[in-house]
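K.L.:
Provided below are the primary sequence and the corresponding predicted coordinates.
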Amino acid sequence: MTPNSHALADLGWSADFLRQLDTDELDSLKPARVTGVHRDRLSALSESGPLLLTLPPGLSAGDVAVGDWVLADPSTDRAERLLGRKTRIFRRATGDASREQLIVANVDTVFLTTSCTEEFNEARLERYLALAHAGGIPPVFVVTKADKTDDPDAYLDRLRAIAPSVPAILLNAKSPGAVDTLRDWCGPGKTVAFLGMSGVGKSTLASALTGIDLETGEVREDDMKGRHTTTAREMHAIPGGGWLIDTPGMRELRLTDMAEGIDETFGEITEIASECRFRDCTHGPEPGCAVQAAIAAGRVDAGRLERWKKLKAEDAAHAASAAEKRRRGKAFSKVVKQAMKAKRPG
């Protein structure tokens, strides 16, 4: 094995991906993991070393994420097929509820990063949690700038109030050895990523994990246009084993197609809501509302309920908009086909 090559298992290859291959593909194509997405090329790693591949047929750069697995043809340097993902992080693209904007793929743990400052915001963290749950990725809270407050444990208490079962780590990202607390989630074949606002210490922690000076920038309102910021998402090796996918800070998280992720984030409310007298209960003034009864008894926070309802409404509106756009597209296609048919002679 050459110095720049990696065993597939060390790259994160597993039986989940192997099961997607047929015998002919095993003989003629090689698995490769995407480490960078460019305008018309993919950077990737395989058992034989780094590759620069053309995109799979019928796919654009927006259809592929860093962390994806592809099947590459060594004779043409082309990615022939994109394999199905185990996990992914995605959001709704700006101005288009029908388009999913991929952020990263096949991540084993996502570090949801915030700080002991005014930046700390439960509503934003609940969005990050919904994003992680919807993509099937176990989250871990990382709270930085513990040195900026006289009561850092208060921030952990606030996290326990919204996600008691999610691990939470309190640290000062600039302290020597601070990053060692994250290594339990790293290791050969494991992939991690950071999500959070710019300025909370993600770059500092990522640099400490990888030994590389990583610079990140704010994502534009639509990072599929203008400056090609997808190149800012790259996969880097972690000394001792494992991989980090570096992601820029995101100003906005637009949720769509995340009903299950939202319900898991607000699990205590979802569970109690099933006990309401009416199936279409809005959890407001209706009689027999189990959620309102739980609020009155101090078992559910009223603020949590309002944030849950807001995210559910946002997700439902975007899903409806996407469905309507698809319906119009199908109707237009039908009209075009009928017009073409009418023009044919005889």
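P.N.:
Everything's here; your move. Since the model is a prediction, treat every value here as computed from it, not as a measurement.
K.L.:
alpha carbons only for contacts and neighbour counts from here, please
P.N.:
Noted.
K.L.:
which element is residue 72 on?
P.N.:
strand 69-73 (DSSP states H and E).
K.L.:
Let me fix that, I meant to ask about residue 314.
P.N.:
Using DSSP H and E, residue 314 sits within helix 302-343.
K.L.:
In terms of secondary structure, what does that helix contact?
P.N.:
For helix 302-343, the helices and strands in contact under the criterion 3 or more C-alpha pairs under 8 Å, 6 or more residues apart in numbering; DSSP states H and E are strand 96-105, helix 259-265.
K.L.:
Where do the helices of this protein begin and end?
P.N.:
8-11, 15-18, 23-28, 122-134, 153-162, 202-210, 259-265, 267-273, 290-296, 302-343 (DSSP state H).
K.L.:
relative to helix 302-343, how tilted is the fourth one?
P.N.:
So the one you mean is helix 122-134. Angle, helix 122-134 to helix 302-343, by axes from the mean of the first three to the mean of the last three C-alpha atoms, to 10 degrees: 50 degrees.
K.L.:
what about versus this one:
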Amino acid sequence: MTARMSHFPEQPPASEVALGWCPYFEDQLAPDEAQLLRMRIATVHRTRLTARSPSGVVRLRLTDGTQTAGFAVGDWVLVDPETDFLFRRLDRRTLLQRPGGGERVPQLIAANVDTLFIVTSCNDEFSPARLERYLALANEAGTTPVVVLTKIDRTTDAEGYLRQTQALQRGLAVVTLNAKTPEAALTLAPWCGAGRTVALVGSSGVGKSTLFNTLAGRSAEHAQATGPVREADAKGRHTTTARSLHATVTGGWVIDTPGMRSLAVGDVSAGLDELFAEIVDLAPRCRFRDCTHACEPGCAVRAAVEAGTLDSARLDRWRKLSEENRNNTAVRTGPRGKRIVKMPSQGR
């Protein structure tokens, strides 16, 4: 049997339920799979996978031909108790992924995430347009988005940033904090309870690594490195280079991710509908069913802009993301029985 690994610092033993096991996964088990171990993927590398079990972290043994790119941190897998061979992956409750573009496969970010913390800072790095991209991603994945505004100690207008963010989506949870203080973990505790999994996404330099260290209760010895931020443009350097699963001080689990300066959208139609619900609600009142809300007469959406009840910048961003989503979403085309999947940009 492969020896259990101990390179994850300060990671206490955890039961399956504490790791996030629930009836959704239990219902997927076949009668002859009861003897297999249930584990969660902790890290994904080019040629290897590690998983967290109730007794510790294990380097899984893979069969020839296993593609690790098909696994995400947070996945639940079944493992042979005698050999540590990976048997199979269970279906996911939620999956965060970036579109691959063209013929490339999507890039998996994290799986079985209950809450996505979208981290940004109260400075020049703040961008409503970028936040909307993350929100569309979270909505489509089925995970609950929470926007975390950091560095409130460096601004005199934290309330202004809060109001701008709350206006981006109906019912959106937004919190403000200083990621360096112990109170940050308490502020986020409602989403980080036992058995719950959160993931952190955001650009470099917004305090994501600092917040991770606070949530995970990292000592100075094991703290994740944090990078400096250029004062000229508030942009930071990447300090997280890989995704990994770690325990939080409040009994849950946190998945950190590398900073993402850009995030394309694709195959997120439902996510965009939830994000821009006010536009979706107005659309049925337009004169034409296929109204693009650009120049058609009788457009209820443009009428709302003219009346001042809908922000014109918001409509512009909806147009941009909707067009990008169409261009990055594969469609099935061709005669019946010979249909193929193509990107709209590929043409005939």
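P.N.:
It's in. Since the structure is predicted, the reported quantities are computational estimates derived from the model, not experimental observations.
K.L.:
quick one on the thing from earlier: what's the matching range in structure 2 for the strand holding residue 72 of structure 1?
P.N.:
Mapping strand 69-73 of structure 1 onto structure 2 (TM-score structural alignment) gives residues 76-80.
K.L.:
Let me see the contact set for the equivalent of residue 54 of structure 1 over in structure 2.
P.N.:
Applying TM-score structural alignment, one finds that residue 54 of structure 1 aligns to residue 61 in structure 2. By C-alpha atoms under 8 Å, 6 or more residues apart in numbering, residue 61 of structure 2 lies in contact with 48, 83-86.
K.L.:
ok, 7 Å please
P.N.:
With contact taken as C-alpha atoms under 7 Å, 6 or more residues apart in numbering, residue 61 of structure 2 is in contact with 84-86.
K.L.:
Which of these lies at the shortest distance from residue 23 of structure 2?
P.N.:
Using C-alpha to C-alpha, residue 86 comes nearest to residue 23 of structure 2 of these, at 21.2 Å.
K.L.:
how many neighbours does the nearest residue to the closest one once chain neighbours are set aside have?
P.N.:
Leaving aside its sequence neighbours, residue 86 of structure 2 sits nearest to residue 79 (C-alpha to C-alpha, 6 or more residues apart in numbering; 4.7 Å). Residues lying near residue 79 of structure 2 (other C-alpha atoms under 10 Å) number 23.
K.L.:
try the one 5 residues further on
P.N.:
Using other C-alpha under 10 Å, the number of residues around residue 84 of structure 2 comes to 20.
K.L.:
again with residue 122 of structure 1
P.N.:
There are 16 residues near residue 122 of structure 1, going by other C-alpha under 10 Å.
K.L.:
next one: the one 3 residues further on
P.N.:
Residue 125 of structure 1: 21 surrounding residues under other C-alpha under 10 Å.
K.L.:
Show me what it aligns to in structure 2.
P.N.:
In structure 2, residue 125 of structure 1 lands on residue 131 (TM-score structural alignment).
K.L.:
Not counting sequence-adjacent ones, nearest residue to that match?
P.N.:
residue 118 (7.6 Å).
K.L.:
Could you measure from the one you found over to residue 125 of structure 2?
P.N.:
13 Å (C-alpha to C-alpha, to the nearest Å).
K.L.:
can you pull the buried residues of stretch 177-189 of structure 1?
P.N.:
Within stretch 177-189 of structure 1, the residues that qualify as buried by neighbour count (16 or more other C-alpha atoms under 10 Å) are 178-179, 186-189.
K.L.:
same deal with stretch 322-336 of structure 2?
P.N.:
For stretch 322-336 of structure 2, a neighbour-count test (16+ other C-alpha under 10 Å) marks 322, 325-330 as buried.
K.L.:
Widest-spaced pair of those residues?
P.N.:
Every pair of the buried residues of stretch 322-336 of structure 2 checked by C-alpha to C-alpha; the farthest is 322 and 330, at 14.0 Å.
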